[in-house]
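Asks: Give me coordinates for this.
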Amino acid sequence: MKAIVLMLVGIAVAAAAPVDNAADRDDPSSLEYGNLIEGDIEPLEGAFSGLLSTSNRWPGGVVVYKIDSSLSSTAKSRSLTAMQRITEETKGCIRFRQATSSDGSRFVRIRDRDSGCSATVGYWGRETRVSLSPRCSVGTIMHEFQHTLGVYHQQSRPDRDSYVKIALENVKSGHEHNFSKRSSSQVGTFGLRYDFGSQMHYSEYAFSKNGQKTIVPLPGKVPSGVKIGQRDRMSTNDVALLKAMYKC
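Replies: Next up, the predicted model:
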């Protein structure tokens, strides 16, 4: 079996930018369509290794966080809900707690962002980031926290060409790099199938300049009833991936 979600090779985050076509406006993940790494992944200086290393996973599966006072009340409330849902859906495999003075700088800072939603990928023993605007939904914030836990986008995995075609001719100029594919030497694999229903999969219209699909599923690859680019809840494989990574 092919491995599912990709572990990051530098630290990643999801950021968003205004969108200007109808397909994006109707897309719940459009707030992640920025011009960072793969659109919504913020680089972290000094992060050169991928998350194949267990040292880049949060110790004990506990994400330590600090909420900035500048974060909107809406984003704060949704962040706390997103944390609770991840803990519930992973049946306690992943937990969250507020940082204390004894944590030093080893926490993820949840901060305000004028527009869009983004986060760094993985644990690095120093401060990382989740950046949120009041428009970020609970599901999108769950997506960002999965980046924090060390998960890359589904459509970036090394075997993606067996499942989708990237239609670069439909991608906004300057955003082509958001569809880079990771090599198997950069990402970890956990024997999970490609998951069109993952909360970490982008919409078929991500970064579209003309309302046409940029991620085109190959014939017969999408299971019946699966919504591509959903932000409603973690899929079965999203949960399985975190449990495999964090050994619980």
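Asks: from here on, contacts and neighbour counts on C-alpha atoms
Replies: Will do.
Asks: Can you show me the helices along this structure?
Replies: Under the criterion DSSP state H, the chain carries helices at the ranges 22-25, 73-89, 138-148, 236-245.
Asks: Just say which of these is most tucked in.
Replies: By mean neighbour count, with neighbours taken as mean count of other C-alpha atoms under 10 Å, helix 138-148 ranks first of the helices of the chain at a mean of 27.
Asks: to compare against the first, here's another:
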Amino acid sequence: MFAHVLVLSYLLVGFTLSTPISDVSQTEIDYELFGGGFEGDMILPPEVLNPSEEPTGRGVAIAGPRQWPKNTIPYDISLITDQKDRDMIEAAMNTVTLVTGFTKPGESTITPCVTFRPKMSNEFQYLKIQYGTGCSATVGYTLFKKTLNLEKNGCFTPGIIQHELTHVLGFYHEQSRPDRDLYITINHGNVAKGKGHNFNKYLWGGSVLNQNSTYDYDSIMHYGSHSFSSNGQPTIVANVPGVRIGQRQKLSPTDISEIRSFYGCEA
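Replies: Now for the predicted structure:
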């Protein structure tokens, strides 16, 4: 996974070979593909260029930081009318806060790295959470509208909500890294007509920060093997035999490390 500064989890040697947390059935992640955004579920702020089409070839020229101020995400959940759905969203937020927490040197208590909280009445910069078609989220902080959209009958699983919250924190999809061809193969012949742009690699350059993270097959931000398939055959195959991709269970250790790094938290 990599972030919207744009921060790339970029390293040309090494990759995560751990057994994935869990494989995922394609039906679980299809709703992300129907979100109507860039690569299915990403809503790019108006000031951000398509990260795979920056005209100079030097990466994405992005105005301003993408981290949320004070590492805090105020939110409005009032449009989510089902209490069970609210509880699941807030549980996913609590999980992200808990697992990304860190212990400061000399202390024994865990300090949150990122915090989600209900917005106050005098706050105008916040995340609006609502029902929608498919699953989608604004990537990173912006002064423009910031939304998290969840389809009631497809997006309400803890892992999918954590995936979308990670977009909110400022991260893109793992399989679009510029070095991805070392680790996966895109079967373009199996990609549905008109969906090939979802498999473009991102460009990087002067505006890209290198987090020195290994390619992470286990990332909660990785496409599944059959994403945008036209014929039921895999569109993405890991170059390492037996490695599965596309889990939507929980943040991987690398996901956690990258969020901490992006938000300046000491691990």
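Asks: What value does the TM-score take for this pair?
Replies: Here the TM-score for the pair of chains, by TM-score structural alignment, normalised by the length of the first structure, is 0.82; 225 aligned residues with a C-alpha RMSD of 2.4 Å.
Asks: Mind putting the helices of the first structure into TSV with distance to L8 of the first structure?
Replies: Formatted as TSV, the helices of the first structure follow (distance: least, C-alpha to C-alpha, whole Å):
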stretch	distance to L8 of the first structure
helix 22-25	25
helix 73-89	20
helix 138-148	8
helix 236-245	13
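Asks: Which among those helices is found nearest to S184 of the first structure?
Replies: helix 236-245 (16.3 Å; C-alpha to C-alpha).
Asks: if we can go back for a sec, and S162 of the first structure, which of the helices of the first structure is closest to it?
Replies: That would be helix 236-245 among those, by C-alpha to C-alpha, at 18.2 Å.
Asks: before we move on, the earlier item: the helices of the first structure: which one's closest to Q98 of the first structure?
Replies: Closest to Q98 of the first structure of these, according to C-alpha to C-alpha: helix 73-89, at 10.8 Å.
Asks: quick one: contacts of the closest one?
Replies: Helix 73-89 of the first structure is contacted by residues 67, 93-96, 132-139, 141-142, 145, 234, 239 when judged by C-alpha atoms under 8 Å, 6 or more residues apart in numbering.
Asks: again, 6 Å this time
Replies: 94-95, 134, 138, 142 (C-alpha atoms under 6 Å, 6 or more residues apart in numbering).
Asks: Equivalent analysis for stretch 44-51 of the first structure, please.
Replies: Residues contacting stretch 44-51 of the first structure (C-alpha under 6 Å, 6+ apart): 7-11, 186.
Asks: By neighbours, which of these wins?
Replies: Highest neighbour count within these: I11, with 32 neighbours (other C-alpha atoms under 10 Å).
Asks: contacting residues around stretch 112-125 of the second structure?
Replies: Here stretch 112-125 of the second structure has contacts from 71-76, 97, 100-101, 265, using C-alpha under 6 Å, 6+ apart.
Asks: Identify the farthest-apart pair in these.
Replies: D76 and C265 (25.5 Å).
Asks: what number of residues lie near G60 of the first structure?
Replies: When neighbours are counted by other C-alpha under 10 Å, G60 of the first structure comes out with 12.
Asks: ok, now D68 of the first structure?
Replies: 12.
Asks: Name the nearest residue to it, sequence neighbours excluded.
Replies: R111 (5.3 Å; C-alpha to C-alpha, 6 or more residues apart in numbering).
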